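S.K.: I would like the atomic coordinates for the input below:
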Amino acid sequence: MNQNITLKQTGEFKKQTNSDASVRLARNAAMRGEIEDLAMDWESFRKIDHTFSDIVSGEMPVTNQKSSGRCWGFAGLNLFRIYLGRKYNLKKFEFSQSYFMFWDKLEKSNYFLENIIATLNEPKDGRLIMHLVENPIQDGGQWHMFINLINKYGVVPQTEMPETFQSSKSMRMNRMITRKLREFAKLLRDAHGKGAPQKNLRSMKADMLETVYRLLTIHLGTPPEKFEWQVRDRKKKFHRFEGLTPKRFFTNHVGLDLSDYVCLIDCPMSDKQYNENYTVEFLGNVVGGEDIRYLNLPSNRLKETSVNSIKDDNPIWFGCDVGKHFHRTLGVMDMDLFDFDLFYGTNFPMTKADRLEYGDSQMTHAMLFTGVDLDPKGKPRKWRVENSWGKNRSDKGFDIMTDKWFDEYNYEVVVHKQYLTDEELKTYKKDPVKLPPWDPMGALAK
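M.R.: This next block holds a predicted model:
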């Protein structure tokens, strides 16, 4: 075969394609319809069922991250509010998502500038520097980045720092702060090139961070330091708490020990091993905080720990590739919902490992498991998912993930350490193997 495409070949392609009635049918349908709807399998569609054998107590109306990438923080705060709601018998409550966003952006800015200082001798057109400057204050994040913020800054009710236009549509804010951070990276590298010592660079960094703080205040408002919280519970009983600080609010009213939670991944790539502990270099937000830490286990172990957690009435933070085999309106993640092989006349046989290694899949979204549907033998059939895309879709914003989809596109769960074996917990505490900054296991933080 020739290296180039010949006109003779294209003529043959056309002849073969147009002679296939199934291609003509699919083409005509695709002109005026969504592929996901056209390729939907009737048998799978008719079996969509939003009932579950086990659901945790204390679910609340879903939240809405709108046009922002704060899913990881929304999922974490939605987990917290379940425990807060049980404590005070609340029907509805939201923590401030803008508050955690403010401190995350400031900490990411400092983390970025420190990474620039740590890589001053790297070529500016090398892969590492290009990676660092690509998205220095992206909206995304990971579990350990979330708990670093909570441990340092605490939480506040949404009434104390409500959503703004910019927090709900963060692209412009991110673009403006990113522009400044790239400018600051150049200034630091230029100063280093002229012989400036480290103390001078960090003095420059302090002024830079003041500028970032100013920009964040313009977009998000000023984070509160003290506040009072008052609320009525389901029985109309009034509660008021005065003299609160963000850290005291978390410690006294949420009360979870975040050090008890472990992060598990299922990553079957050829460069990784099961029963091994991993981290991702140059991924984080709080300098001096906890590093990203993943224990790589087979999917069945992620499911076993998740089932046990839900049966004990504990929701689960998780990360997945939400855009694959997912109908957003119906709120269904199902490998069998779409018959793409039939619609396109070709199959898509890549494995989970293949998709990760060739850029076809990565973690893109974090949510909560709040329920599971177990068969008579106690095996999961599907999972109840609390998303953060608002209530006007799916089952009032709660989605379905089939167990088969879990195996293929779910990558991470966060569970209490009590659900791990002694050997697994021992491995989790080991010094982790370092993965490069561009590894797909770090993609949720983009």
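
S.K.: C-alpha from now on. contacts and neighbour counts both.
M.R.: OK.

S.K.: mind listing what Asp407 touches?
M.R.: Asp407 sits next to Ser299 when contact means C-alpha atoms under 8 Å, 6 or more residues apart in numbering.

S.K.: show me where the stretch 301-446 of the chain has helices.
M.R.: All helices of the stretch 301-446 of the chain, identified by DSSP state H, counting those that start in this stretch, fall at 340-344, 352-357, 403-409, 422-428.

S.K.: I'd like to know which elements the helix or strand containing Ile177 is packed against.
M.R.: Here Ile177, judged by DSSP states H and E, is contained in helix 171-193. In terms of contacts (3 or more C-alpha pairs under 8 Å, 6 or more residues apart in numbering; DSSP states H and E), helix 171-193 is packed against helix 97-118, helix 198-220.

S.K.: please redo it, this time with the cut-off set to 7 Å
M.R.: Contacts defined by 3 or more C-alpha pairs under 7 Å, 6 or more residues apart in numbering; DSSP states H and E place helix 171-193 against helix 198-220.

S.K.: what's in contact with whatever helix or strand comes next after the helix it packs on?
M.R.: With elements assigned by DSSP H and E, the helix or strand that comes after helix 198-220 is strand 227-232. Residues from elsewhere that reach strand 227-232 (C-alpha atoms under 7 Å, 6 or more residues apart in numbering): Phe238, His239, Arg240, Phe241, Glu242, Gly243, Leu244, Thr245.

S.K.: please generate a structure for the following sequence too, so the two can be compared:
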Amino acid sequence: MQQSLSVSTRQIVCLLALLHYAQTTFLGQVELEDGHVKCLASRLQRGGLALRSSFLAYRLRGGAPPPLVRTRSVIEKEKQDEGVTKESEPEEDAVAQCKKGDGKTAAIGKSSHVEHDSQHHVPIVIAKRKSTLSSLYDVDFDEKGVLGTGTFSTVRVATHKETGMQYAVKAINLVGIQPQTLVRLRREIQVLRSLNHKNIIQLYEIFEEDGKLFMIMELCTGGELWHFLQRVEIFPNGEKIYYSPQGKVELSEQRVAKIIKGIVEAIHYCHQRHVAHRDLKLENLMLESDDEDADIKLIDFGFSKVFSNSNGMYAILGSPYYVAPEVLRAKAPLDARGGQGYGCACDMWSIGVITFMILCGQAPFDGENDHERLLAVKRGNFTYPPHANLSSEAVEFINALLTVDPNKRLTAKAALSHAWLRQNTKGTSNIFSQLKRFASSLLRWGAE
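M.R.: Below is the predicted model:
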């Protein structure tokens, strides 16, 4: 009885704080910084979710749609691709604690084999906790509760018993998990715990039980950006129509700019904290909901890296359509000889590719297979299709990102100041969305 009263008191405190937040927010306590509206309320913790591989296929009015091609997060070397070599790079912190062989990130070519007992799971080594998943959450184990599946994981809907709020729970089977997969998992957890941004999906808590790891994350019901684009029809005059659950909506440059701005803001936040994502693509971006003004969320930090200098990364990894040319040319230093590394500018190249895909309905660099696609990326030559019909500002924005020389490429900070983003995203701050996220955190804190 005493414990129940304590919880109730905390929840009352939370609601009072929420009311205060709402009052101060709607009284207009905001500040303008670099032309963007920035709420005085504190930022909220964000984290990562599952991934799936696929590729954009617009419906082109008056012509056959391009073939559907699936992308892979690990680029696999083809025998005829003599120009791309397999290299590794040192990993840091939690990643460095992995077993023998885990210090190498996934790269082009076959990954090194590390023997392990497939009958036992390798613990992630997280803090022990008294509570269990079932004591705090009701997980929907029905078929309708499945949000997504992977080789080692399943994502389901979970409801917090105290607050009634819904979350996504990613269950990862640790039995027989490959060492390289374990490296990515540890890296993702480590990075997500350090990030706090509205455009990065939030990791709330972790449970490790019965050979499985359960990651409690923010629930996004809008699906991947790739799925969003499957419902887009593009016309010869450049007009794009999005078939939303609520009906037909024009996919204007203004709407696209709002999506891209959310991605750039998330990456700018990461780069300020010396974190490079290194696997930006349509499949690793999710919409918070089906609403027209839904926030975009960056997910899957399995290939991310905390970098210490501007060109200190060497692992060749990513996805064929989106990888930057300097990543494909990377060579790790051997002995006293200097290598050829790359920096966080690789993320900005990927944003350029994503922007091109959304506005043009096709990839800027393509080919019959991954080998041809990678060669096209290394050459860096692309053209705009006749149906694109883009504004001059949009073309300038894409060209400044798809610049082969990373030193001449737009940085995240510079991209946020570009005319295309500034002119198309004025007054798009979603205060109601921020209030909703703040309420979620308060209610969870009150129930713990």
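
S.K.: tm score of chain vs chain?
M.R.: The TM-score (TM-score structural alignment, normalised by the length of structure 1) is 0.23; 188 aligned residues with a C-alpha RMSD of 8.0 Å.

S.K.: ok, back up a step: show me the one of the helices of the stretch 301-446 of structure 1 that comes nearest Val372 of structure 1.
M.R.: helix 403-409 (9.4 Å; C-alpha to C-alpha).

S.K.: most tightly packed of the helices of the stretch 301-446 of structure 1?
M.R.: Greatest average neighbour count among these goes to helix 403-409 (a mean of 20), per mean count of other C-alpha atoms under 10 Å.

S.K.: which residue ranges of structure 1 form strands?
M.R.: 54-55, 227-232, 238-244, 261-265, 276-280, 294-296, 316-320, 326-327, 332-333, 365-374, 380-386, 398-402, 410-416, 433-435 (DSSP state E).

S.K.: what sits against Gly76 of structure 1?
M.R.: Trp317.

S.K.: swap that for His219 of structure 1, please
M.R.: His219 of structure 1 makes contacts with Gln166, Met173, as judged by C-alpha under 7 Å, 6+ apart.

S.K.: against Gly73 of structure 1, how distant is it?
M.R.: 18 Å (C-alpha to C-alpha, to the nearest Å).

S.K.: hang on, the earlier thing: out of the helices of the stretch 301-446 of structure 1, which comes closest to Phe318 of structure 1?
M.R.: Proximity to Phe318 of structure 1 (C-alpha to C-alpha) singles out helix 403-409 among the helices of the stretch 301-446 of structure 1, at 10.7 Å.

S.K.: the residue lying closest to Leu435 of structure 2 once chain neighbours are set aside: neighbouring residues, count only.
M.R.: Computed as C-alpha to C-alpha, 6 or more residues apart in numbering, the closest residue to Leu435 of structure 2 that is not its neighbour in sequence is Ala22, at 7.1 Å. If you count neighbours by other C-alpha atoms under 10 Å, Ala22 of structure 2 ends up with 17.

S.K.: what secondary structure does Ala22 of structure 2 sit in?
M.R.: Assigned with DSSP: H, G, I helix; E, B strand; the rest coil, Ala22 of structure 2 falls in the helix class.

S.K.: mind checking how far it is from Val377 of structure 2?
M.R.: Taking C-alpha to C-alpha, one finds Ala22 of structure 2 at 48 Å from Val377 of structure 2.

S.K.: quick one: the helix holding Ile177 of structure 1 to helix 97-118, angle?
M.R.: With axes from the mean of the first three to the mean of the last three C-alpha atoms, to 10 degrees applied, the angle from helix 171-193 of structure 1 to helix 97-118 works out at 20 degrees.

S.K.: what are the buried residues along helix 171-193 of structure 1?
M.R.: Residues of helix 171-193 of structure 1 classed as buried by neighbour count (16 or more other C-alpha atoms under 10 Å): 173-174, 177-178, 180-182, 184-185, 188-189, 191-192.

S.K.: state the distance from the closest residue to Val139 of structure 2 other than its chain neighbours to Ala168 of structure 2.
M.R.: Closest residue to Val139 of structure 2 apart from its sequence neighbours, by C-alpha to C-alpha, 6+ apart: Ala158 at 4.3 Å. From Ala158 of structure 2 across to Ala168 of structure 2, the span is 6 Å (C-alpha to C-alpha).

S.K.: give me the contact list for the helix or strand harbouring Leu147 of structure 2.
M.R.: Assigned by DSSP H and E, Leu147 of structure 2 belongs to strand 146-149. Strand 146-149 of structure 2 is touched from outside by Thr154, Val155, Arg156, Val157, with contacts defined as C-alpha under 7 Å, 6+ apart.

S.K.: among those residues, which are located in strands?
M.R.: Within those, residues falling in strands by DSSP E are Thr154, Val155, Arg156, Val157.

S.K.: can I get these in TSV including distance to Ala394 of structure 2 and neighbour count?
M.R.: Shown next, in TSV, are these (distance: C-alpha to C-alpha, whole Å; neighbours: other C-alpha atoms under 10 Å):
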residue	distance to Ala394 of structure 2	neighbour count
Thr154	38	17
Val155	36	22
Arg156	38	23
Val157	38	22
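
S.K.: for those, which one is nearest Leu203 of structure 2?
M.R.: For these, the minimum distance to Leu203 of structure 2 (C-alpha to C-alpha) is 13.4 Å, reached by Val155.

S.K.: wait, the closest one touches Tyr167, no?
M.R.: No: between Val155 of structure 2 and Tyr167 there is no contact under C-alpha atoms under 7 Å: 10.1 Å.

S.K.: measure stretch 415-434 of structure 2 end to end?
M.R.: End-to-end distance for stretch 415-434 of structure 2, by C-alpha to C-alpha: 23 Å.

S.K.: next: stretch 377-396 of structure 2.
M.R.: Stretch 377-396 of structure 2: ends 19 Å apart by C-alpha to C-alpha.
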